[in-house]
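**Student:** here's a sequence, model it:
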Amino acid sequence: MYVVLVYDISQEKNGAKRWSKVFKISKKYLSHIQNSVFEGEISKPQLVQLQQEMKPYIDTEWDSVIVFKSRQEKWLDKEFWGKKEDKTSFFL
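**Tutor:** As a prediction, the model looks like this:
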């Protein structure tokens, strides 16, 4: 499946450290696109693993992680407004 993952980690309660951990975990599985946005192909088991790795660092009172899922990238209509910096253009 193709996913777009976005997150907003609060700076409350040691947020900088949590943000760093969430960023590093996301980068293991997906391509970093912009600030707190990642996208890429991922299997269902990998997505479950990603979620499990992130779980200890997400404070459900302060933080938000959203995963948009699609069957394939071709079903996702990507449109750029402003500077076009497509970091996924290396995919075949």
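
**Student:** C-alpha only now, for contacts and for neighbours.
**Tutor:** Noted.

**Student:** and the longest helix along the chain, what's buried?
**Tutor:** Longest helix in the chain, counting residues (DSSP state H): helix 15-29. When burial is assessed from 16 or more other Cα atoms under 10 Å, helix 15-29 yields the following buried residues: Gly15, Arg18, Trp19, Lys21, Val22, Phe23, Ser26, Tyr29.

**Student:** to compare against the first, here's the next sequence to fold:
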Amino acid sequence: MYIIVVYDVSVERVNKIKKFLRQHLHWVQNSVFEGEVTRAEFERIRSGIRELIQEDEDSVVIYKLRSGPNREIIGVEKNPMEDII
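**Tutor:** Okay, here's the model as predicted:
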């Protein structure tokens, strides 16, 4: 499955979330990650996010898609997908 993770977390947790998600997904722009994952990887990501955030303060939205998105970028692409090996 293809997922997009969007987060809005307290300043003291931003770097922890970003570092964790970079281990699993492709960074698209500030607070946005995406990538193809297995069901097991998805569960690890969801579990890891739950451990890092404060659910009464932070917000994380995970979009699940059956295939990769059809993206259109307007303006500067922060981290081009072509850079992935």
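
**Student:** circling back: contacts for the longest helix of structure 1?
**Tutor:** Applying Cα atoms under 8 Å, 6 or more residues apart in numbering, the contact partners of helix 15-29 of structure 1 are Ile9, His32, Ser36, Phe38, Gly40, Ile42, Gln46, Leu50, Glu53, Met54, Tyr57, Ile58.

**Student:** can you pull out the strands in structure 2?
**Tutor:** 2-8, 26-29, 32-36, 59-65 (DSSP state E).

**Student:** tell me how far the residue sitting furthest away from the middle of structure 2 lies from Val32 of structure 2.
**Tutor:** Distance from the C-alpha centroid of structure 2, by Cα atoms, centre = their mean, peaks at Gly75 (20.7 Å). Distance, Gly75 of structure 2 to Val32 of structure 2, by Cα to Cα, to the nearest Å: 16 Å.
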